[in-house]
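J.: Make a model of this:
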Amino acid sequence: MASVDLNADLGEGFGVWELGDDAAMLDIITSANLACGFHAGDPIGLTRSSRAAAERGVRIGAQVSYRDLAGFGRRFIDVAPAELTAEVIYQIGALQALARVAGSDVSYVKPHGALYNTIVSHREQARAVAEAVHAVDPGLPVLNLAGSVFFEEAQRLGLRTVAEAFADRAYHPDGTLVSRREEGAVLHDPDQIAERVALMVQTGQVLAVGGTTIDIQLESVCVHGDSPGAVQIATAVRERLLREGVTLAAFV
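T.: Below is the predicted model of the structure:
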């Protein structure tokens, strides 16, 4: 019987601005990637999300990013490696404190947005992020795309790497994600997305743009918490996987 983790980016509200329905998503997913304040999230909101995750037994992950509140972390920043390492350490540490007060802990690290996509191929930044995670806790797993240089750098340091797939994002034939700036990069139909994820989990394949079927490795599937209809999409994915006999469980 197949087993897979469902994760979502949460804790991304800031001040009076609320983004997504964290409470509803936490009843669906098994791992919560909580923002760490650099692209989104504020201390009081992250405290609430940490407590809610702890109460439900949902694993908490540090969703680290470039220091880019204005751009929601979706813009590349040519930051020096030493600075990036320090910023990632800072973010993990901040969320660790909030998670521990809530009765939980940070169980893994997942880069966000532009940083996530950059370190698929940018070795200097990939090494900087891997070194940050290792410095905080060599036992923390990291999420990214299978085959990324980030995974190479993480494995060099002995970090556990967890291959991730995206429920609602389009793929290029080389296995990278289609930029959000391109039409069709984000999928919106819950039934279509649920069918796609079921095939990913059961066959290890996904249909890329242009009609090519490509192989995909995954231990965790991301269902975005900030997409329109996010709760409906996540619910459809969860229910479809359960119907197919797939066990939903955190990877840590």
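
J.: From now on I want contacts and neighbour counts done on CA atoms only, so please keep to that.
T.: OK.

J.: just checking, Ser65 touches Arg75?
T.: No: counting by Cα atoms under 8 Å, Ser65 does not reach Arg75; the two are 10.1 Å apart.

J.: all helices of the protein, in order?
T.: In the chain, the helices defined using DSSP state H lie at 22-26, 43-56, 81-101, 113-118, 123-136, 149-156, 190-203, 230-243.

J.: And the contacts of the shortest one?
T.: In other words, helix 22-26. Residues outside helix 22-26 that contact it (Cα atoms under 8 Å, 6 or more residues apart in numbering) are 8, 10-11, 32, 49, 52-53, 56, 58, 225, 231, 234.

J.: so which of the residues you listed would you say is closest to Val109?
T.: Proximity to Val109 was ranked across the contacts of helix 22-26 by Cα to Cα; first place goes to Ala32, at 10.4 Å.

J.: Relative to Ala135, how far out is that closest one?
T.: 22 Å (Cα to Cα, to the nearest Å).

J.: Look at the two and report which has more neighbours.
T.: Ala32 (31 against 12; other Cα atoms under 10 Å).

J.: residues touching that one, list them.
T.: Contacts of Ala32 (Cα under 8 Å, 6+ apart): 7-10, 26, 53, 58-61.

J.: Out of these, flag the one nearest to Val246.
T.: Using Cα to Cα, the shortest approach to Val246 within the contacts of Ala32 belongs to Asn7, at 15.3 Å.

J.: Near that closest one, how many residues? Count them for me, please.
T.: 28.

J.: cool, and Leu187?
T.: Leu187: 15 neighbours (other Cα under 10 Å).

J.: Look up how far Met200 lies from the nearest residue to it once chain neighbours are set aside.
T.: Nearest non-adjacent residue to Leu187, counting by Cα to Cα, 6 or more residues apart in numbering: Asp168, 4.8 Å away. Taking Cα to Cα as the measure, Asp168 falls 12 Å from Met200.

J.: Just give me the longest strand of this protein.
T.: Determined from DSSP state E, the single longest strand within the chain is strand 3-10.

J.: Quick one: list the elements packing against it.
T.: Packing contacts for strand 3-10, counted by 3 or more Cα pairs under 8 Å, 6 or more residues apart in numbering; DSSP states H and E, involve strand 31-35, strand 220-222, strand 247-248.

J.: and the longest one with strand 3-10, angle?
T.: Which is strand 31-35. What separates the directions of strand 31-35 and strand 3-10 is an angle of 20 degrees, with axes from the mean of the first three to the mean of the last three Cα atoms, to 10 degrees.

J.: Any chance of TSV for the helices and strands packed on strand 3-10, columns distance to Pro81?
T.: Formatted as TSV, these follow (distance: least, Cα to Cα, whole Å):
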stretch	distance to Pro81
strand 31-35	21
strand 220-222	27
strand 247-248	36
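
J.: Need the winner for burial among these.
T.: The highest average neighbour count among the helices and strands packed on strand 3-10, using mean count of other Cα atoms under 10 Å, belongs to strand 31-35 at a mean of 28.

J.: I have a second one here; can you model it like the first so I can compare?
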Amino acid sequence: MPRIDLNADLGEGFGAWTMGDDAAMFALVSSANIACGFHGGDPATMLASCRLAVEHGVAIGAHVAYRDLAGFGRRYIDVAADDLTADVLYQLAALDGIARSVGGAVAYVKPHGALYNRIVHDGAQAEAVLAAVRSYNPDLPILGLPDSQILQRAEAAGQPVAREAFADRNYEPDGTLTPRKEPDAVLSDPETVAGRVLCMVSDGVVIARDGTRVPLDVASLCVHGDTPGAVAMASAVREQLLGAGVKIRSFV
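T.: The predicted structure is shown next:
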């Protein structure tokens, strides 16, 4: 029976500001990328999120980011390599400590937003992120975009990796994500997204926005928890996969 991991970015509220319906999303996914306080999240939110993850048997991922609360981690920031390594290490260790206090542990690392996109192409920034993860735990998988610098360099160093695709994002013909500044970058119709996901899993391809069939070989699919209608979309994706006989299970 084929299987796939469903992951979502969760725990991204901050203080009195909430984002998405985390309680509902934790019941739908198999892995949760939990914000570590730099783009979203705070200690109380991190603790609540880890508790929900343990309660639902969901794998905990450290969703590390640039230090950019005001821009939600989606602004490109020039950070010196040593500083970026320290920032990632700080976030990873903080979330793992909180997770362990409630019977869990960080099981993988997934960079967020601008950092995620930057280390697709920027080898120096990728090395800085990799250095942090390797220094913390050389057996901790890094989740990222296929053929990205971060995954290539991690594999070369012997760090475990996992490749992901995005259920609710459009793709370019070269396999990169359509920039968010484009009006069709994020998909919003649950049935359309569910159909695309089934194609990704069953046929190993995603249809780029120009109609190109882009090959995919991924272990995880991301459904964003902060998009409008995220719960309905995740539900539709889950139902489509289960209906087709696909087992939903974390990649770790």
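
J.: still on that earlier bit, please indicate which of the contacts of Ala32 of structure 1 has the highest neighbour count?
T.: Busiest of the contacts of Ala32 of structure 1 [other Cα under 10 Å] is Gly61, holding 32 neighbours.

J.: Return the distance of it relative to Ala194 of structure 1.
T.: Distance from Gly61 of structure 1 to Ala194 of structure 1, by Cα to Cα: 24 Å.

J.: Show the contacting residues for Gly73 of structure 2.
T.: Counting by Cα under 8 Å, 6+ apart, Gly73 of structure 2 has contacts 38-40, 65-67, 112-115.

J.: where's it relative to Ala194 of structure 2, distance?
T.: In terms of Cα to Cα, Gly73 of structure 2 sits 27 Å off from Ala194 of structure 2.

J.: what does the longest strand of structure 1 rub up against?
T.: 20, 22, 25, 29-35, 49, 63, 201, 218-226, 246-251.

J.: That strand vs structure 2, mean deviation?
T.: Here strand 3-10 of structure 1, set against structure 2 after superposition, deviates by a mean of 0.3 Å using mean Cα distance after the TM-score superposition for structure 1.

J.: which bit of structure 2 covers that strand?
T.: Mapping strand 3-10 of structure 1 onto structure 2 (TM-score structural alignment) gives residues 3-10.

J.: Same check on stretch 89-99 of structure 1?
T.: By TM-score structural alignment, stretch 89-99 of structure 1 lines up with residues 89-99 in structure 2.

J.: What residues of that stretch count as buried?
T.: Across stretch 89-99 of structure 2, burial judged by 16 or more other Cα atoms under 10 Å covers 89-96, 98-99.

J.: can you list those residues in JSON lines and add distance to Ala107 of structure 2?
T.: Output for the buried residues of stretch 89-99 of structure 2, formatted as JSON lines (distance: Cα to Cα, whole Å):
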{"residue": "Leu89", "distance to Ala107 of structure 2": "15"}
{"residue": "Tyr90", "distance to Ala107 of structure 2": "16"}
{"residue": "Gln91", "distance to Ala107 of structure 2": "14"}
{"residue": "Leu92", "distance to Ala107 of structure 2": "10"}
{"residue": "Ala93", "distance to Ala107 of structure 2": "12"}
{"residue": "Ala94", "distance to Ala107 of structure 2": "14"}
{"residue": "Leu95", "distance to Ala107 of structure 2": "11"}
{"residue": "Asp96", "distance to Ala107 of structure 2": "9"}
{"residue": "Ile98", "distance to Ala107 of structure 2": "13"}
{"residue": "Ala99", "distance to Ala107 of structure 2": "10"}
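
J.: Does Met233 of structure 2 touch Thr192 like I think?
T.: No: contact criterion Cα under 8 Å: Met233 of structure 2 and Thr192 do not qualify, at 9.3 Å.

J.: So between the two, which is more surrounded?
T.: Comparing Met233 of structure 2 with Thr192 by other Cα under 10 Å, the one with more neighbours is Met233, at 25 against 15.

J.: got a list of what the counterpart of the more buried one in structure 1 touches?
T.: Matched by TM-score structural alignment, Met233 of structure 2 corresponds to Ile233 in structure 1. For Ile233 of structure 1, the contacting residues are 188-191, 193-194, 223, by Cα under 8 Å, 6+ apart.

J.: same question, Leu242 of structure 1
T.: Counting by Cα under 8 Å, 6+ apart, Leu242 of structure 1 has contacts Leu248.

J.: just checking, what residue in structure 2 corresponds to it?
T.: Matched to structure 2 by TM-score structural alignment, Leu242 of structure 1 sits across from Leu242.

J.: any idea how far its match is from Val197 of structure 2?
T.: Distance from Leu242 of structure 2 to Val197 of structure 2, by Cα to Cα: 12 Å.

J.: go on, Val161 of structure 2?
T.: For Val161 of structure 2 relative to Val197 of structure 2 (Cα to Cα), the value is 21 Å.

J.: who has more neighbours, those two?
T.: Shown here are Val161 of structure 2 and Val197; by other Cα under 10 Å, Val197 has more neighbours (25 against 22).

J.: State the number of residues packed around the residue nearest to the more buried one when sequence neighbours are not counted.
T.: Excluding the flanking residues, the one nearest Val197 of structure 2 by Cα to Cα, 6+ apart is Ala167, at 5.8 Å. Other residues lying near Ala167 of structure 2 total 28 when counted by other Cα under 10 Å.

J.: again with Glu182 of structure 1
T.: 9.

J.: That one corresponds to which position in structure 2?
T.: Using TM-score structural alignment, Glu182 of structure 1 lines up with Glu182 in structure 2.

J.: before we move on, back to that, ok, the residue nearest to Leu187 of structure 1 touching Gly184?
T.: No: with contact defined as Cα under 8 Å, Asp168 of structure 1 does not reach Gly184; the gap is 10.1 Å.

J.: Would you check how far apart the spatially most central residue of structure 1 and Ala62 of structure 1 are?
T.: Taking Cα atoms, centre = their mean, the centroid of structure 1 lies closest to Lys110, which sits 5.2 Å from it. Distance, Lys110 of structure 1 to Ala62 of structure 1, using Cα to Cα: 6 Å.
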